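Asker: kindly generate the corresponding structure for this input.
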Amino acid sequence: MAEKLFGTDGIRGTVNKGAIRPDMFLRFGEALGYTLRKAGDRPVVVIGRDTRASGLILQSAIVSGLLNAGADVALVDVLPTPALGWLTVQNGAAAGLMITASHNPFHDNGVKVFGPAGYKLSGAQQDEIEAIIQDPGFDCTVPAERFGRVVDAEFDVSSYADFAVRTAGPDVSLSGLKVVIDAANGAGVSAAEPVFRSLGAEVIMLADVPDGVNINTKCGALHPEGLSEVVRANSANVGIAFDGDADRILVVDENGEVADGDQIMGAIAIDAKAQGRLAGDTVVATIMSNLGLEGALSREGIKLERTKVGDRYVVERLREGGFSIGGEQSGHVVLADHVTTGDAIIAAIAVLSIMVREGKKASEVLSVFEPVPQLLENVRYQSDDPLSAETVKARIESVSENLGDSGRVVVRKSGTEPLIRVMVEAYEREYAERAVNEIIAEILKADGQ
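Answerer: Predicted coordinates:
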């Protein structure tokens, strides 16, 4: 059976290993172009990328496939993933492609696919494209007189930056705030500084000199330690950390303490509720969000709905329910009144706007709840599916039963890497540690390690 290509967030893996090769991405371009051509004779696809050295290689392959299948292409170069989603809509494109591996190391790369409304493709749409890719006999091409062309994009990353500034509203000025931004040597370097300077903030940039291989390396949302140090050393009001494609955010307060996506979501949602702007008085998060967030929202009259892990599932539920705020503990924060996916820049603007309007420090705004002790460990596996072993199932069930209503157990495979994520949440940290170790030991045994 052929290797499955699409995971929870597009196609992603180590370049030139397995299926993640230029020839597969050429075929991907052909398959996408063919499916889009069914809905319109000459579809336009907007393509952006992050700063990885392999980005231009994959872009060339995808462009070749799209042109060969009769689709036109508009290249918008380096920009954040949420900007690409927004530009897909603004340019009236049939689809948008973001060439990125998000928070993964530089040697990984892949593609996220957006539909014409700026939302990531559904599972059914991904399956259709994948079936064509996996069928070498399926002809997606067009005659030479119908080949696609590379065309100019009417809107680009500067258009997105102007839009991001407008989300703050006409009366918000960040004048007087000293803000440190860690751009993770990634896609956020193209927009972050001009946005926050336009709003009046004093900006100190970190990790803003990408060289193709330093994306996410000891910087950004995965490594906020350096940002914390710079915030304290410069007596800054707040620090903002992006991941490689700037759809994920962490915030560092004036004391250097890190606030994750749960605290950020909670702060924005409670503020929106107080202003009568929280649609349905509901926040959508995933099964990984902390119990403490659920309790804090409940006390404010806000319901928390949970989905599977992946911002795509959060966005699907936001759309179904007509809700306006959702996200993930990892830092994807979706403000659906403005954007169609996680957006670090616009989420940061929302947090800073609360600070200015309420006259509060970042530590005050982001201390929404006391987290219930939560331990998360990743286990790299080699066999097909160690979670299917009866011994592993029994251990997980035993831990869950012992916790009862005083905690939660979540064990799942990563959708982008050969990892199993083991999370135990319990009011007693010692029990959580013991439970995580017991489950990991069982998984390793089942995996033959």
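Asker: rest of the way, CA atoms for contacts and neighbours
Answerer: Noted.
Asker: can you give me the helices in the stretch 201-350 of the chain?
Answerer: Counting by DSSP state H, counting those that start in this stretch, the segments of the stretch 201-350 of the chain that form helices are 225-233, 261-274, 291-299, 311-321, 344-358.
Asker: against which helices or strands is the fourth one packed?
Answerer: The one in question is helix 311-321. Here helix 311-321 is seen to pack against strand 282-286, strand 303-307, strand 325-327 when contacts are counted using 3 or more Cα pairs under 8 Å, 6 or more residues apart in numbering; DSSP states H and E.
Asker: minimum distance to Glu438: which of those has it?
Answerer: Nearest of these to Glu438, taken as Cα to Cα: strand 282-286 at 24.1 Å.
Asker: second input sequence below; structure requested for side-by-side comparison:
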Amino acid sequence: MQVSLIILAAGMGSRMNSDLPKVLHPLGAAPMLHHAMAAGRALEPSKVIVVTGHGAEAVAKAAAAFDPDAIIAHQTEQLGTGHAVAQALPHLSGGDAVVLYGDTPFVTADTLERMVEARARHAVVALGFHAADPGRYGRMLAEGEDLQRIVEWKDASDEQRAITLCNSGLICAEAALLAELIAAVGNDNAAGEYYLTDIVALARQRGHSAGVVICDESETLGINTRAELAGAEAAFQARARLDALEDGVTLTAPETVFFALDTFIGRDAVIGPNVIFGPGVTIESGAEIKGFCHLEGCHISRGATVGPFARLRPGAELAEDVHVGNFVEIKNAVLDEGVKVGHLTYLGDAQIGEFTNIGAGTVTCNYDGVMKHRTVIGARAFIGSDTMLVAPVTVGAGAMTASGSVITEDVPAEAMAVARSRQVNKAGLAVRLMERLRAIKAGKA
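Answerer: A predicted model of the protein is given here:
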């Protein structure tokens, strides 16, 4: 059975006190929206429909960044969750539909799979949870797995408010039936909105069954304020650290390591303290990231070591057994097997051949103020300390550059490039100069 995802992402999030749409606030270095899309991806959906509203253009762009095939449905007026789902209905074409929320980032793939499995037994399936403090959640009236109806808190009686089984808002239903039920939803309620949850009672009135799947309350955490976002970040990081440890990754100080949503680290990799992962990082088995490194958009191969105090930016590709030391920055550069970049170096827009040694203080001067240019260094070259490589430039295999050189022309293979002024020693000048300076200073006093 094919499954379509409908992700509701139209809300402004006024309690965030922000110009940024709520679903675009970052969690684990990714918009909240991406978390919902990532969970739904486990269902291998035939379609992903994102319903936008406030900040529609930015939300649509973020959705496309995660899934270029995502379909955008715009909700011009925010008239409730039922009305939001209605905007997505024209894009459905059979099968089941699962409704998710862009500001509920912790629902798991396992829970969504259980909802789809339950749909085989019920026409409509809603996701519920037992709340420690039910507060203003909608209440679910159920007998076992059979769900009678969902009552919003504003419309619930005192007896119903005493129920602890609460509604998460997530729904799974057969697509054609969902369209039929949404068309029948009214807004005769305390908020004057079209509630998606009304489809449960409507389904039963038409002779269909409704079911409830129960998950842990932590999966249903919605984010409405900056304080809740901070709490969610802490929860995300705690889960990510535990997952890494269980996957065979060594974290020497787990509480100081910060992961992104898509961080991938192989078994037996070692991560030191105070390491921060931005988006798009892959670290293969057996690599080591030492303390105080910041990595994003990079790939680090087996046996490589990075840091401490290194920064890897998007496009950094480290092959096996590469060593990147302290205070090194690498951007859009490929380092082949065995390259060593010990310290105090910037490599940007570069290709470094295998087993080349890059001396301290080396800089690839890749930007002319308008355009970026590339530096290519061959295999087993030796770049002397404090070399400035003014791109575009090529250093051949086995070549060397003298320390302190400014390389502006290509260096042939196995050649030695010296590009600096000849040293001149002036006998006794240091003493005479210092005496003169001291005299000038004394005269001013």
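Asker: where does the TM-score land?
Answerer: Once superposed, the chains reach a TM-score of 0.25 (TM-score structural alignment, normalised by the length of the second structure), with 176 aligned residues with a Cα RMSD of 7.0 Å.
Asker: that older thread, so which of the helices of the stretch 201-350 of the first structure comes closest to Lys393 of the first structure?
Answerer: Each of these was checked against Lys393 of the first structure via Cα to Cα, and the shortest separation belongs to helix 291-299, namely 23.4 Å.
Asker: for that closest one, name the packing helices and strands.
Answerer: If contacts are counted by 3+ Cα pairs under 8 Å, 6+ apart, helix 291-299 of the first structure sits against helix 261-274, strand 303-307.
Asker: most packed of those?
Answerer: Ranked by mean neighbour count, those are led by helix 261-274 with a mean of 22 (mean count of other Cα atoms under 10 Å).
Asker: hmm, back to that, list just the one of the helices and strands packed on helix 311-321 of the first structure that sits closest to Thr88 of the first structure.
Answerer: Thr88 of the first structure sits nearest to strand 325-327 of all these, at 21.4 Å, using Cα to Cα.
Asker: and the helices and strands packed on helix 311-321 of the first structure as a markdown table, adding distance to Ala296 of the first structure?
Answerer: Below are these laid out as a markdown table (distance: least, Cα to Cα, whole Å):
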| stretch | distance to Ala296 of the first structure |
| --- | --- |
| strand 282-286 | 12 |
| strand 303-307 | 10 |
| strand 325-327 | 15 |
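Asker: among those strands, which is nearest Ala233 of the first structure?
Answerer: Once these are compared by Cα to Cα, strand 325-327 is nearest, at 30.8 Å.
Asker: so which elements touch the biggest helix by length in the first structure?
Answerer: Counting residues, the longest helix found in the first structure (DSSP state H) is helix 429-446. On a contact count with 3+ Cα pairs under 8 Å, 6+ apart, helix 429-446 of the first structure meets strand 374-380, helix 390-403, strand 419-426.
Asker: can you give me the neighbour number for Asn332 of the second structure?
Answerer: Asn332 of the second structure is flanked by 18 other residues according to other Cα atoms under 10 Å.
Asker: Ala241 of the first structure touches Ala192, doesn't it?
Answerer: No: in this structure, Ala241 of the first structure is not within contact of Ala192 by Cα atoms under 8 Å, at 10.7 Å.
Asker: if you count what's nearby, which of those two comes out ahead?
Answerer: Summary of the neighbour comparison: Ala241 of the first structure and Ala192, criterion other Cα under 10 Å, with Ala241 having more neighbours (32 against 25).
Asker: returning to that earlier point: for Val251 of the first structure, find the nearest of the helices and strands packed on helix 311-321 of the first structure.
Answerer: strand 325-327 (14.6 Å).
Asker: so how far is Arg239 of the second structure from Gln351 of the second structure?
Answerer: Here Gln351 of the second structure is placed at a distance of 37 Å from Arg239 of the second structure (Cα to Cα, to the nearest Å).
Asker: neighbour count for the two, which is higher?
Answerer: When neighbours are counted by other Cα under 10 Å, Gln351 comes out ahead of the other of Gln351 of the second structure and Arg239, with 20 against 12.
Asker: report the separation between the residue lying closest to Val409 of the first structure once chain neighbours are set aside and Ala344 of the first structure.
Answerer: Spatial nearest neighbour of Val409 of the first structure, excluding adjacent residues (Cα to Cα, 6 or more residues apart in numbering): Val424 at 4.6 Å. In this structure, Val424 of the first structure and Ala344 of the first structure are 27 Å apart, going by Cα to Cα.
Asker: please apply the same query to Phe242 of the first structure.
Answerer: 6 Å.
Asker: looking at these two, which has the bigger crowd around it?
Answerer: Neighbours were tallied for Phe242 of the first structure and for Ala344 using other Cα under 10 Å; the higher tally belongs to Phe242 (36 against 29).
Asker: how many residues are close by Glu117 of the second structure?
Answerer: Other residues near Glu117 of the second structure number 14, with proximity taken as other Cα under 10 Å.
Asker: can you tell me the helix or strand for it?
Answerer: In the assignment (DSSP states H and E), Glu117 of the second structure maps to helix 109-119.
Asker: mind listing what's buried along that helix?
Answerer: The neighbour-count check on helix 109-119 of the second structure (16 or more other Cα atoms under 10 Å) flags 109, 111-112, 115-116, 118-119 as buried.
Asker: show me which of those residues is closest to Leu8 of the second structure.
Answerer: Of all the buried residues of helix 109-119 of the second structure, Leu112 has the smallest distance to Leu8 of the second structure: 15.7 Å, by Cα to Cα.
Asker: correct me if wrong: the closest one contacts Arg41.
Answerer: No: Leu112 of the second structure is not in contact with Arg41 according to Cα under 8 Å; the separation is 10.0 Å.
Asker: fine, thanks again, bye for now.
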